[in-house]
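[1] Below is the structure, and that's it, no one-letter string:
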């Protein structure tokens, strides 16, 4: 399976984000919103920290029981939205933004080795200066931690950018 970048469904084709900028947001975004189907057929979306494995999966961690896991048990097809930089322009009644939306299949009950590797990736992203202490904490709390892997089926990117957002995005892409 290959992660597919497609902007075919975006109505405003003049606001497409190129794949390098979209990948940068995927890699460096602070959090995303995981959207699932609720037990009763309604929607359920939650903001959550994540890490991308650099290939075709996103990992998130949570408690081993809860509403999120019940939703995924009923339907493992999810959407994950990451918002990059934004800038509200009050006098123009608009907002400059960049975002990436991913369509994924969620998996739980992963092997212990994959779960620990995911926790290590999360520490690399969010606590790189405290990784040794973080790994000890992860090992201690491993029994009460679930990892969800989101296999990315396809993703798209969109922006309404100004020069400041574009320059910042381009400099991040060059540096990383």
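    Cool, got the structure. All of these numbers come straight from a predicted model, not from anything done at the bench. Numbering: from 1, shown residues only.

[2] C-alpha only now, for contacts and for neighbours.
    Will do.

[3] What lies in contact with the longest helix along the chain?
    Taking DSSP state H as the criterion, the chain has its longest helix at helix 112-126. By Cα atoms under 8 Å, 6 or more residues apart in numbering, the surrounding residues in contact with helix 112-126 are 50-51, 53, 59-61, 130-131, 134-135, 138, 142, 146-147.

[4] Likewise for stretch 6-22?
    5, 98-100, 154-160, 169-170, 173.

[5] ok, structure two:
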């Protein structure tokens, strides 16, 4: 290999290492929050974390699988009760998700929005603008009918910007719909938005 190519590679790797090392310096922990390594990107305040979650369209649900973690994208609705974020998910009345939840109710979530990827000449100069919310809690299946209907209304309101108060649901569809509630015991949010 030519000598100049090796020098360029050393400069490139040194710059990448410096960038990576400087990112490790800051770490914050907020009460009832997951740890966020980059303090300047942490979303401070429960209200702001909740509003960020509501702006997300999809959520990844991670469950404890038999041999490996099981992650699945889901639609969701969210509300706050007693200072905690409560998520509502719906699914069919069978499948791997329900099997795993019945064996182990521990669950983690991640919701995010990405606004764009930006960079210059160097591979290390690329970055993305985003906002995200991660959390963990215990999942439970909602069985009583008023709570099931409330959960479906919260979920529908999240995607339609409508408030469903007195509308009735088709009984046949409800009979095959399972509602999952997850109360997040720990939650954190991160945001990086440079370009508008």
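    The structure has been received and is ready for your questions. On a predicted model such as this, the values are computed, not experimentally measured, just so you know.

[6] quick revisit: tell me the counterpart residues of the longest helix of structure 1 in structure 2, please.
    Using TM-score structural alignment, the residues of structure 2 aligned to helix 112-126 of structure 1 are 145-159.

[7] Superpose on structure 1 and give me the mean offset of the matching stretch.
    Once fitted to structure 1, stretch 145-159 of structure 2 is off its aligned match by 1.4 Å on average (mean Cα distance after the TM-score superposition for structure 1).

[8] So which bits of stretch 140-148 of structure 1 are buried?
    By neighbour count, and taking 16 or more other Cα atoms under 10 Å as the criterion, the buried residues in stretch 140-148 of structure 1 are 142, 145, 146, 147, 148.

[9] now the longest helix of structure 1, how far from the chain's geometric center?
    15 Å (Cα atoms, centre = their mean, to the nearest Å).

[10] which one in structure 2 is aligned with residue 33 of structure 1?
    Residue 33 of structure 1 maps onto residue 60 in structure 2, by TM-score structural alignment.

[11] That match and residue 71 touch, don't they?
    Yes: the pair residue 60 of structure 2 and residue 71 qualifies as a contact (Cα atoms under 8 Å) at a distance of 6.4 Å.

[12] Find me whatever residue is spatially closest to the spatially most central residue of structure 1, sequence neighbours aside.
    Central residue of structure 1 (Cα atoms, centre = their mean): residue 32, 4.6 Å from the mean position. Of all residues not flanking residue 32 of structure 1 in the chain, residue 82 sits nearest, at 4.4 Å (Cα to Cα, 6 or more residues apart in numbering).

[13] name the element the aligned partner of residue 101 of structure 2 in structure 1 belongs to?
    Under the alignment by TM-score structural alignment, residue 101 of structure 2 pairs with residue 72 in structure 1. For residue 72 of structure 1, the element it lies in under DSSP states H and E is helix 67-74.

[14] how big's the offset between that helix and structure 2?
    Counting by mean Cα distance after the TM-score superposition for structure 1, helix 67-74 of structure 1 comes out at 0.8 Å.

[15] Packing partners of that helix?
    Identification of packing neighbours for helix 67-74 of structure 1 by 3 or more Cα pairs under 8 Å, 6 or more residues apart in numbering; DSSP states H and E yields strand 32-37.

[16] Report the distance from the strand it packs on to the chain centre.
    With Cα atoms, centre = their mean, you get 10 Å for strand 32-37 of structure 1.

[17] That one vs structure 2, mean deviation?
    Using mean Cα distance after the TM-score superposition for structure 1, the mean distance for strand 32-37 of structure 1 is 0.6 Å.

[18] Can you state the mean residue-to-residue distance of the helix or strand just after that strand versus structure 2?
    Per DSSP H and E, the first helix or strand lying C-terminal to strand 32-37 of structure 1 is strand 43-48. Average distance, strand 43-48 of structure 1 versus aligned residues of structure 2 after superposition (mean Cα distance after the TM-score superposition for structure 1): 0.8 Å.

[19] Which part of structure 2 matches strand 43-48 of structure 1?
    By TM-score structural alignment, strand 43-48 of structure 1 lines up with residues 69-74 in structure 2.
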